[in-house]
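S.K.: got a structure for you, letters missing:
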């Protein structure tokens, strides 16, 4: 049955560790074609502004827009409410409340730090970024939850200007109504019918219609990820948040049907989604393969799921070596690691390289995408080794203030002289020396 899905059950041993890692990583990263096309789009938008945005909308989204329709009108937002059910609005409001609850805790933990020592006063104060652009993916699915994940922490941080870019739907030429309603619930009125790398370019460089921002956040496909990385020399970005990833770490106590359901839920994000099982039980891996085959046959978004599993799915087992699985998960540094073992909290503590670690049988990744209160904008492609998920912290910067007394500066003259000479920067010392002379001349007068 597993051959029908083109996903094999294979052993993981110390000898095959690096080979299996390379096999999974081979599809990671961005191709030369993606980098080159993203660069061309960025340059085009930088040079031609709105005209390039309109051409990109026609070429990539199949939507013909005029310049005055790049920005979403208030009437379109009002009309969106007529297309969205009350249940959906209530669900969005719940996600918003849950996220605010968690993000406020992170904000409360930030403190103004003041250090006084040897006549020097140093203060470090968190300050919000002034303007942020939030990219919200579109295309095959609507992601109103991504609006909440990006905008709620920015609002709580105190960001003054928040702009949203999202591609228009081919059928209507409008941003998806759920995205518009989610933006309205968050109080965002600056919304643009622009998607892909062109949206990133507009937010970074600015056009006649879209003023530039100081930071760009939000998930996206390969072209969006490439564009964000390319403009990072000009504006701040959050993290490389590309195709979704889920690694389930399980032992023989985990139910194969639940594992299959979780992997399929992740796979339906797109054909590039990474979905895999690491288990201490060969039998569990085989039962999961059979469950995937059976469940995917009649599933919604069946073709996307099967292509994702065939392209980037894996089922690996060890002969009871849980430590090896933990090492493998940490080496992958995926977006999500879901722990379904007999003692999940103990295992979770050893997982240090993941965007989000989900503990126990009742903490599936699909719940974290919406209602747990965690943010679903997470590092992918191994970036979890160095990046964290999006939070209120990403919309704040620390401004440091320092004040030195004259007596202290006098005491620092000699160590500054020694280091300045050693580094070939003699004017650093002379700047301090001149201050001391100036003060002495004023005192003598």
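M.R.: Cool, the structure landed. The model shown is predicted, which means the values in this text are computed figures rather than measured ones. Numbers count the residues shown, from 1 in each chain.

S.K.: alpha carbons only for contacts and neighbour counts from here, please
M.R.: OK.

S.K.: which residues touch the host helix or strand of residue 276?
M.R.: Following DSSP states H and E, one finds residue 276 within strand 274-279. Outside of strand 274-279, the residues within contact range by C-alpha atoms under 8 Å, 6 or more residues apart in numbering are 243-252, 263, 266-267, 285, 308-309, 312-318, 322, 325.

S.K.: which of the residues you listed fall within helices?
M.R.: 263, 266, 267, 285, 308, 309, 312, 322, 325 (DSSP state H).

S.K.: buried among these? Make that a PyMOL selection.
M.R.: Here is the PyMOL command that picks out the buried ones among these, judged by 16 or more other C-alpha atoms under 10 Å:
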select buried, resi 263+266+267+285+308+309+312+322+325
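
S.K.: from the ones in helices among the contacts of strand 274-279, which two are the most distant?
M.R.: 308 and 322 (26.2 Å; C-alpha to C-alpha).

S.K.: if we can go back for a sec, what is the nearest of the ones in helices among the contacts of strand 274-279 to residue 356?
M.R.: Distance to residue 356, by C-alpha to C-alpha, is smallest for residue 266 among the ones in helices among the contacts of strand 274-279, at 14.0 Å.

S.K.: take a look at this one as well, against the first:
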């Protein structure tokens, strides 16, 4: 079911070193190839607004949305969804929200004031984004947890205007008919006090946020995961609107040795494989016995899962593998090069090893910290960089919804102290007007 890649004997100090990032391939996720499909959708929303959005809803989602307000989720539907929410699901959401608020509040940065001399002050000021559009996938799985992961950090950051959208469903919900997002997604919006909710999915949702359409005013920033079409729309519209990232299919890497429990490792690989046929599940280990036991566990556990075909496709794809290494040290080099969205460390001395990880969206330490915990209730955020982008990018956090702004405040005497330097540097750049703007202040 899952292939093996043998990297033993290829460490950096060996006679035949290998580029580990290239050695562990990822799924084909060609955003450029989708541009010719997505650009006309974005242009249509820009030019025709809600009319185009409702046409795409009929074509792609099989639902009919009437008039400019047809894309709006009524407040009554949100409240009704919350009333009908399973008490156990509500309790889980409330605890997830509580934990995420705690970590977001701890990450919130205050202003930093630097006095560079008498009358010379620079303030590093953190300012929340004014209006954000949050995208929540509703395709293969209704990702209600993504409502929390988007909304809570935005609220803690102090964003004043929050709009959220998710795909309309063909199946009717209660007395409200079809054309609404999944009930659990709507219930989570109500639980968090998000009142501006739209039933729009796909590339047209990103374009709606970027350009504005009907009742939806344009936003400053769009966040949230999605499929290749929403990711492509983000690439096309980046600059017109801010984006968090171009997130691709989900991925997990597990660095494990003989101390790991094979059934746990296999379950964790399956947990990400069930997201998407393109999801990547990678085990990196020096242990032949663990590799064999995990293969046996995968054969046993996959057949007992609900989404068997999806999982088998993912585990059997080029993006998934058991990677054999000489030792844990080489394994650490491999996972750092791979830069996984999710990285589990299930080894002896896991905490020490985790402290040496440079590249990962999030690191899960030890045998009792599975990625599933982070997906829901760890207090961390699960909107993370994929496709190796963890080597230069971070996951969604309260910082994603803040902008840094320098506020410069100098008196006349403070300016006079550096005036000659400003004039000299301006002349060096052949920008005499810059120097003149300083000199004129002292001509009297």
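M.R.: Cool, the structure landed. As the structure is a prediction and not an experimental result, all values here were calculated from the model.

S.K.: for the aligned residue in the first structure for residue 257 of the second structure, list the residues it contacts.
M.R.: Aligned counterpart of residue 257 of the second structure in the first structure: residue 251 (TM-score structural alignment). By C-alpha under 8 Å, 6+ apart, the residues touching residue 251 of the first structure are 279, 280, 281, 284, 340, 341, 342.

S.K.: what's the distance between residue 251 of the first structure and residue 281 of the first structure?
M.R.: According to C-alpha to C-alpha, to the nearest Å, residue 251 of the first structure and residue 281 of the first structure sit 6 Å apart.

S.K.: do the same with residue 234 of the first structure
M.R.: 49 Å.

S.K.: more neighbours: which of these two?
M.R.: residue 281 (21 against 12; other C-alpha atoms under 10 Å).

S.K.: does residue 50 of the first structure really touch residue 67, like I thought?
M.R.: Yes. Contact criterion C-alpha atoms under 8 Å: residue 50 of the first structure and residue 67 qualify, at 6.7 Å.

S.K.: identify the contacts common to these two.
M.R.: residue 209.

S.K.: and the two? Which one has more around it.
M.R.: Higher neighbour count among residue 50 of the first structure and residue 67: residue 50, with 23 against 12, using other C-alpha under 10 Å.

S.K.: once you drop chain neighbours, what's closest to that one?
M.R.: Nearest non-adjacent residue to residue 50 of the first structure, counting by C-alpha to C-alpha, 6 or more residues apart in numbering: residue 207, 5.9 Å away.

S.K.: over in the second structure, tell me which residue corresponds to the one you found.
M.R.: Match for residue 207 of the first structure (TM-score structural alignment): residue 213.

S.K.: quick one: contacts for that match?
M.R.: 45, 46, 49, 50.

S.K.: biggest separation within those residues, which pair?
M.R.: The largest separation in these, counting by C-alpha to C-alpha, is between 46 and 50 at 9.4 Å.

S.K.: which residues in the stretch 51-200 of the second structure form strands?
M.R.: Ranges of strands within the stretch 51-200 of the second structure are 112-117, 120-128, 131-136, 161-166, 196-198, based on DSSP state E, counting those that start in this stretch.

S.K.: looking at those, which is closest to residue 38 of the second structure?
M.R.: Once the strands of the stretch 51-200 of the second structure are compared by C-alpha to C-alpha, strand 131-136 is nearest, at 16.6 Å.

S.K.: what's the closest one packed up against?
M.R.: helix 144-157, strand 161-166, helix 202-211, strand 221-223 (3 or more C-alpha pairs under 8 Å, 6 or more residues apart in numbering; DSSP states H and E).

S.K.: swap the cut-off to 7 Å and go again
M.R.: helix 144-157, strand 161-166, strand 221-223 (3 or more C-alpha pairs under 7 Å, 6 or more residues apart in numbering; DSSP states H and E).

S.K.: any chance of TSV for these, columns distance to residue 16 of the second structure and mean neighbour count?
M.R.: Below are these laid out as TSV (distance: least, C-alpha to C-alpha, whole Å; neighbours: other C-alpha atoms under 10 Å):
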stretch	distance to residue 16 of the second structure	mean neighbour count
helix 144-157	43	24
strand 161-166	49	23
strand 221-223	42	25
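
S.K.: minimum distance to residue 36 of the second structure: which of these has it?
M.R.: Closest among those, once you apply C-alpha to C-alpha, is strand 221-223, at 21.5 Å.

S.K.: helix or strand right after the closest one?
M.R.: Criterion used, DSSP H and E; the element after strand 221-223 of the second structure is helix 228-237.

S.K.: what range in the first structure matches that next one?
M.R.: Going by TM-score structural alignment: helix 228-237 of the second structure matches residues 222-231.

S.K.: now list the buried members of the contacts of residue 251 of the first structure.
M.R.: 279, 280, 281, 284, 340, 341.

S.K.: I'd like those residues as a markdown table, with distance to residue 171 of the first structure appended.
M.R.: Formatted as a markdown table, these follow (distance: C-alpha to C-alpha, whole Å):
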| residue | distance to residue 171 of the first structure |
| --- | --- |
| 279 | 44 |
| 280 | 48 |
| 281 | 47 |
| 284 | 44 |
| 340 | 42 |
| 341 | 45 |
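
S.K.: all helices of the stretch 301-444 of the second structure, in order?
M.R.: 308-315, 328-338, 350-354, 371-376, 412-428, 432-439 (DSSP state H, counting those that start in this stretch).

S.K.: output those helices in TSV; the columns should cover distance to residue 277 of the second structure.
M.R.: Formatted as TSV, the helices of the stretch 301-444 of the second structure follow (distance: least, C-alpha to C-alpha, whole Å):
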stretch	distance to residue 277 of the second structure
helix 308-315	4
helix 328-338	20
helix 350-354	29
helix 371-376	18
helix 412-428	57
helix 432-439	58
